[in-house]
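Peer 1: pasted the sequence and its predicted model underneath.
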Amino acid sequence: MTTPSETGTADSLENLVTHVATQLMAVDAATSPGVSQQVLGQLSSSFGVDVCFLRYNDHSIRATRLIAEWPPHERDPDPLELIYFTDADPVFAAAEHAKEPVFFRPDPIPEDEYQRLVEEGTGMALTSMASVPLLSGDTTTGCIGFIKFGIKDWTPEELNALKAIASLFAQVQARVVAEDQLRYLAEHDDLTGLHNRRALLAHLDERLRVGQQGPVSVLFLDLDRLKAINDYLGHHAGDWFIQAFAQRLREETGDGDVIARLGGDEFVIVPAGSVDADAAEALAHRLQDALRDRVTIGGETLTRTVSAGVALGVPGRDTTSDLLRRADQAVLNAKNAGGNKIAVFTDEMSLRSEFRNDIELHLQNVIDTGSLILHYLPEVDMRTGEILATEALVRWQHPTRGLLLPDSFIHVAESINLAGELGRWVMRTACEEFSRWQASGIAKDAVIRINVSPVQLVADGFVQSVADTIAEFGLDGKSVCLEITESVVVQDIETTRITLAGLKEVGVRIAIDDFGTGYSVLTHLKSLPVDTLKIDKGFVLELGTNPEDLAIVRAIIALAEAFNLELVAEGVELPSAAMTLLQHGCHRAQGFLLSRPIPSDAMAELFAKGVIPVDFSVPIRN
């Protein structure tokens, strides 16, 4: 390109500005340094200078940063890359707030003297410099610098062209800053400034590529009971606590470690480099200790514990979703263990999680598909073998896993709000089958026992639903006994008392199941309309060999006698347990020694017989 000094025409300067504008028009954050360097080379040639540079100001740290230069230099580290204004020479110092071009040139000397200096090689000491500011409103955001090893005079036309070109560079800078800000917002959490899920996934994708160093460890952190802070002090306080938590994570981790907030009170840390399970677990313990320190919020001094899950991934074998799923399973295991725990992922956790997911997936339509069935556990008078009652127990015929017991799916049903629907199905089905048995002339004086879930007990309209079901199948209320666990009774004693009173008006019996596992219900027992206590099987299994169990069972027997309550022992599996119960006045029992849970048809056959032979001299197995 012909330089302005050679032509001296306004047209050439205008063409130069247009050419620069064309090149800078499509520049983005990624291409800005390279294109800027190319443009600086053209400017150096066009204006006849030896060095050109582009610098951006960082007013937050009062410094100027080198973005591009011509000719390019390979300096590592480059001492001129970051210059603080407080330590800068006059040329750079002037660039902090300049609004107009700033020039530095040597004092004029005769031409023959200048030529002599050039011939001696010292002409570079006579250096002319110019700094043209980049402006954004009233803020000086950077500068374009020009250096001539010799004397350089700038014409008014050249200065106008420099201002126009500086304006173009300022527009590029604003665009780059906006892109950087958008990228930052897209990759960082707005509350804490930590990386967000998107940035974490991208980082793990890179770390797990084939050929990368491994293993790659992940720590999944979950604050315990943050909701208590939100409920007590408000969500603003909860946010403040999360910010303090994030700052402590920064302080306790290394520069290369990636910290991300997934949302709420969940955080993930990916240590830099290859970290094995022991080292990752040690880091988790260190973080637990640091995060336990108290935080002052609005005059309140608070602390929360943290649960942590640790998982490892192998580059080229594991995916990001695999690794995060394992870490999530591990932290759930820590939370389920009571919180404030650290769990390292194992294959066993994966199997449990796979099983639960399978259960949840198929459980949604279990009633519609007719996969539920009832088995019945007979209740026997151990003195005569007479069948006095039967307990309805739900079973699920899983499509691939076979017949599943309630422990396999009831907790899942509760977590997906299906427990109430399951409970209603059990009650209707049990009442329907029991009604059919009685209509056929059997089980006339027997009782059908039906378990009631906590969800059912507090549900609106539960009492009326029970009344309608009993009426629909023509049952005498006294032949129906609803069983609630002792723990449910004490969760909300007032609601329980009201519900049980309503059930007694309907005419059904009430039993407290698993009795003896807690003592808080004793203070309320007299005021509750209860008919039966069922001794928890944990106290019965080793009865006859365990004196502590015997002491508790004797106390429960005495309590039942004092309140004139019917008493049933659960879990009778050994003849010694049966004999001990009989010796101390407990006659009613159920358990594998007497009968295992059996299908509906088999239960009807037992009722038709009326008795189960009892001989406690040898174990009975049905």
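Peer 2: All right, it came through fine.
Peer 1: only C-alpha atoms from now on, for both contacts and neighbour counts.
Peer 2: Noted.
Peer 1: hey, where'd the helices end up in the stretch 351-500 of the chain?
Peer 2: Taking DSSP state H, counting those that start in this stretch, the helices of the stretch 351-500 of the chain run over residues 410-415, 419-439, 454-458, 462-472, 486-491, 493-506.
Peer 1: how close does residue 380 get to residue 446?
Peer 2: From residue 380 across to residue 446, the span is 11 Å (Cα to Cα, to the nearest Å).
Peer 1: of these two, who's got more company?
Peer 2: More neighbours surround residue 380 than the other of residue 380 and residue 446, with 27 against 19 (other Cα atoms under 10 Å).
Peer 1: contacts only, for residue 531.
Peer 2: With contacts defined as Cα atoms under 8 Å, 6 or more residues apart in numbering, residue 531 is in contact with 509, 510, 511, 565, 566.
Peer 1: how near is the first one to residue 500?
Peer 2: Residue 509 sits 9 Å away from residue 500 when distances are taken as Cα to Cα.
Peer 1: could you do residue 583 as well?
Peer 2: 33 Å.
Peer 1: who's more crowded, these two?
Peer 2: Shown here are residue 583 and residue 500; by other Cα under 10 Å, residue 500 has more neighbours (22 against 10).
Peer 1: hmm, residue 511 and that one touching each other?
Peer 2: No. With contact defined as Cα atoms under 8 Å, residue 500 does not reach residue 511; the gap is 10.3 Å.
Peer 1: show the contacting residues for residue 353.
Peer 2: Residue 353 sits in contact with residue 329, where contact means Cα under 8 Å, 6+ apart.
Peer 1: gap between stretch 66-73 and the chain center?
Peer 2: 46 Å (Cα atoms, centre = their mean, to the nearest Å).
Peer 1: can I assume residue 277 is in contact with residue 217?
Peer 2: Yes. Shown here, residue 277 and residue 217 form a contact pair, counting by Cα under 8 Å, at 7.2 Å.
Peer 1: in addition, the following structure is provided for comparison:
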Amino acid sequence: MSTDALIPFVDEDPPAGPAPATPVAPIPQRLPWRILIVDDDRDVHESTSYALRGLEIVGRKLQLLHAYSSVEGLDVLRQESDVAVILLDVVMETEHAGLAMVDSIRNGLKLQNTRIILRTGQPGQAPEIETIRQYDINDYKTKSELTRGKLYATLTAAIRSYDQLRRLDASRRGLEKIVAASHHFIAEQGLQTFAEGVITQMASLMGLDPEGLVCASVMPTSPGEAAGDYIVIAAAGPYSHLMQKRITDIDNPDIVAQLTRSLTERRSVVGHNSLTLFFAGRDQQDFAAFVAASQPLREVDHHLLEVFCTNIALCASNVTLFDRLRNVAFVDRLLGLPNRAALIQHLDDLGHDDKLADMVLAKIDVDQFAETNDMFGHRYGDLLLGAIGQRLTEQLSERCFIARVAGNTFAIVGHHQWVNPETLKPLFDEPFVVEEIDRRLSVCMSLVRCDEVPFLNGHELLKDASIAMKRAKAGGQGRIEYFTPALGADSKERTRLLHGLHRAFDHDRLFLVYQPQVSLTTGEVLGVEALLRWRAEDGTMVPPDRFIPVAERSGLIVNLGTWVLRTALYDLGRLHAQGFARLRMAVNVSAVQFSQPDFLDILDEALRDNPRVAPERLELEITESVAMVGMERVAALMREVQSRQVAVAIDDFGTGFSSLSYLDCLPADRLKIDRAFINLLDTERPGARIARMIVPLGHQLGMKVLAEGVETESQANILRELGCDEAQGYRYARPMPLDELLSWLQQQPPRP
């Protein structure tokens, strides 16, 4: 560690001049070294006491403890602490009683620092070197050679060794506390809690009760205010009533003086009965901690305290940083409201405390907010969001938790008495005035009764609210939807399907089948339509009307559609190579695919990678839903496709967005009548006339007409009479894999 990072310490200067009115604490007396004599010969005890009488070693007196057997000696060690040296006889109750006691001291009582000096009556009784190593004996002497001088020298060496080991051990424990404190402080919630932790850790380090400590910090000042004004940010024991007060309000002048001195001189101060530690912070946000002891403080390890101060000062800087990060993580920067993360945390806390009974989570989404931004600008939109947040706060903040969870979406958590449509809807009846513009708003709402759904976590509750919001938005503006288990089950099923579809795509469980398209006049097979199929892991087939909408909503349809296009062109090349060169391939393209900016690039690449297939043998089928992309853009894209000699067909005509103006704008080559109208052709039910009208309409617009879902000869005859050009359906062939299709084609009779 760099010495520049350490906090300097000063011993408190002795008072100058007359003695102060308050008594000065006396210089603390250092505790004596404790020596335990274990010997069954009382004369040895007396002679040792006489030899050591009046001696001091390393500046301390000696205190002798006596035991007359190994059993008594172990009892003494169990009751007494801080025994520096043991003068131990080898032979007592038994020949090896002394050695057995050493084993109990080291392995049973775990006293590793205490020094052990064996004393033997006869030279021949001295232990072997291996015994000394095995039992961790520090020295051995014969009783006859331990004269007063030699005994003093032996004890001095042992005590110095004990003192060094004890200091090292204390430093190790102190450093462990510092490391533990660092980990603890990282998780603290704010500066006050952090400062309270400093008090606890500092008291633990000094071996004191966490009382009588005061932490002071530089008080925030205005530009004209004088520096040096400090405030109490944490206190314990008799000073706890001073929290948030200036340190000048402390009624003990000595504490005020030491805190002020430490903070102004930016250094730690060591007194006789007190210790004031200084902690340097960033941007002059320093603080100091004062600890008073009822008795004189034991010897202070300055280096250990310097490490403690440096480490805790760094922790304080981290606490400030974490406060900023926490603010960024949990507060919406635009409105100052809690954000999505804060809402989830709030719901988690309510759930863990069993406080969700009768609580409701509501989401409020502003309708057509994007259009407002486009019309008035984003600054106006931000001000409008601010006005909404202000109104919600003014009306509900005392009773509810309010958050902004997305761009134009707010969330409210509270008792059902306050969080319900009858209470929330009226909040949007009055227009919002922003930049002197009155703006009336329509909002969709979704609500979750928290006690009606199993609580997993806040994220799941918010997810339930989002599921209900999707249903509300799908119903139009100003809609309200409560979450129900059935709604959740439907959403989970779609999610399950999506995950399964991803796995199927990755593991080649999707495949194409082809349904022939024939001429109603000659019966010739003119082309085939590529249809996507999914075989689930258990071998069952998943219907396209279940998984295609899921793929479209998730965006997976883009990758799926590219794969279908490339696979269909490759298979068409194989059909041409088998002698069916006049066949065309119809491939469905969803509105999501068609709206992709790189759609034409994908088409060009697929054509380049299949040079055996002429572009005019490819036909792209689009549904009327592409009108949502924008009529002008769709028409322009269709013309680009046709410029590549690729044909375009309008699929499922008669449903969705059908209109004559729509049909007249799109330069399509073929019109496909939806199977729902074909089923009505040979009936008198409503809708039968529509199918009869579509055929001449398509011809009038210059398009070929193909009927889907033809299943009976009666339907085929009616379509022929109407002049319909082509048909596909079970009347001619079911969809089939490529190999089956090849066999089927080879079995067809030749056509003129």
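Peer 2: Looks like it arrived, so ask away. Only a predicted model underlies this, so the values are computations on that prediction, with no experimental measurement involved.
Peer 1: nearest to residue 128 of structure 1, of the contacts of residue 531 of structure 1?
Peer 2: residue 511 (100.3 Å; Cα to Cα).
Peer 1: now do the contacts for the residue nearest the centre of structure 1.
Peer 2: For structure 1, residue 266 is the residue whose C-alpha lies nearest the centre (Cα atoms, centre = their mean; 4.5 Å). Applying Cα under 8 Å, 6+ apart to residue 266 of structure 1 gives the contacts 220, 221, 222, 223.
Peer 1: state the helix or strand in which the third one lies.
Peer 2: Pointing back at residue 222 of structure 1 there. Here residue 222 of structure 1 sits within strand 216-223, counting by DSSP states H and E.
Peer 1: for that strand, name the packing helices and strands.
Peer 2: strand 266-270, helix 277-291, strand 306-313, helix 320-336 (3 or more Cα pairs under 8 Å, 6 or more residues apart in numbering; DSSP states H and E).
Peer 1: among those, which is the most enclosed?
Peer 2: Among these, strand 306-313 has the highest mean neighbour count (mean count of other Cα atoms under 10 Å), at a mean of 27.
Peer 1: distance from the chain centre to that strand, please.
Peer 2: Mean C-alpha position of strand 306-313 of structure 1 versus that of the full chain (Cα atoms, centre = their mean) differs by 11 Å.
Peer 1: show me what it is packed up against.
Peer 2: Checking 3+ Cα pairs under 8 Å, 6+ apart, strand 306-313 of structure 1 ends up next to strand 216-223, helix 277-291, helix 320-336, strand 342-344.
Peer 1: let's go with 10 Å and repeat that
Peer 2: Here strand 306-313 of structure 1 touches strand 216-223, strand 266-270, helix 277-291, helix 320-336, strand 342-344, going by 3 or more Cα pairs under 10 Å, 6 or more residues apart in numbering; DSSP states H and E.
Peer 1: measure the counterpart of residue 436 of structure 1 in structure 2 to residue 613 of structure 2 for me?
Peer 2: Residue 436 of structure 1 maps onto residue 574 in structure 2 when the alignment is built from TM-score structural alignment. Between residue 574 of structure 2 and residue 613 of structure 2 the distance, using Cα to Cα, works out to 9 Å.
Peer 1: which of those two has more neighbours?
Peer 2: For residue 574 of structure 2 versus residue 613, the count of surrounding residues by other Cα under 10 Å is larger for residue 613: 23 against 17.
Peer 1: now do the contacts for that one.
Peer 2: Going by Cα atoms under 10 Å, 6 or more residues apart in numbering, residue 613 of structure 2 touches 569-577, 581, 584-585, 607.
Peer 1: what is the burial count for the aligned partner of residue 697 of structure 2 in structure 1?
Peer 2: Per TM-score structural alignment, the equivalent position to residue 697 of structure 2 in structure 1 is residue 559. Residues contacting residue 559 of structure 1 under the criterion other Cα under 10 Å number 16.
Peer 1: just the element for residue 559 of structure 1, please.
Peer 2: Using DSSP H and E, residue 559 of structure 1 falls within helix 547-562.
Peer 1: show me what counts as buried in that helix.
Peer 2: 549, 550, 553, 556, 557, 559, 560 (16 or more other Cα atoms under 10 Å).
Peer 1: how close does it sit to structure 2?
Peer 2: Superposing on structure 2 and averaging over aligned pairs (mean Cα distance after the TM-score superposition for structure 1), helix 547-562 of structure 1 comes out at 2.7 Å.
Peer 1: what is that helix packed up against?
Peer 2: strand 532-535, strand 566-569, helix 575-583.
Peer 1: repeat that with 8 Å
Peer 2: Using 3+ Cα pairs under 8 Å, 6+ apart: helix 547-562 of structure 1 touches strand 532-535, strand 566-569.
Peer 1: mind checking which of the contacts of residue 531 of structure 1 are buried?
Peer 2: Going by neighbour count (16+ other Cα under 10 Å), those have 509, 510, 511, 566 buried.
Peer 1: give the equivalent position in structure 2 for the first one.
Peer 2: Read that as residue 509 of structure 1. Under the alignment by TM-score structural alignment, residue 509 of structure 1 pairs with residue 647 in structure 2.
Peer 1: longest strand anywhere in structure 1?
Peer 2: Criterion DSSP state E: the longest strand present in structure 1 is strand 387-398.
Peer 1: with distance to residue 344 of structure 1 added, can I get the buried ones among the contacts of residue 531 of structure 1 in CSV?
Peer 2: Listed next are these as CSV, based on distance: Cα to Cα, whole Å:
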residue, distance to residue 344 of structure 1
509, 48
510, 45
511, 42
566, 48
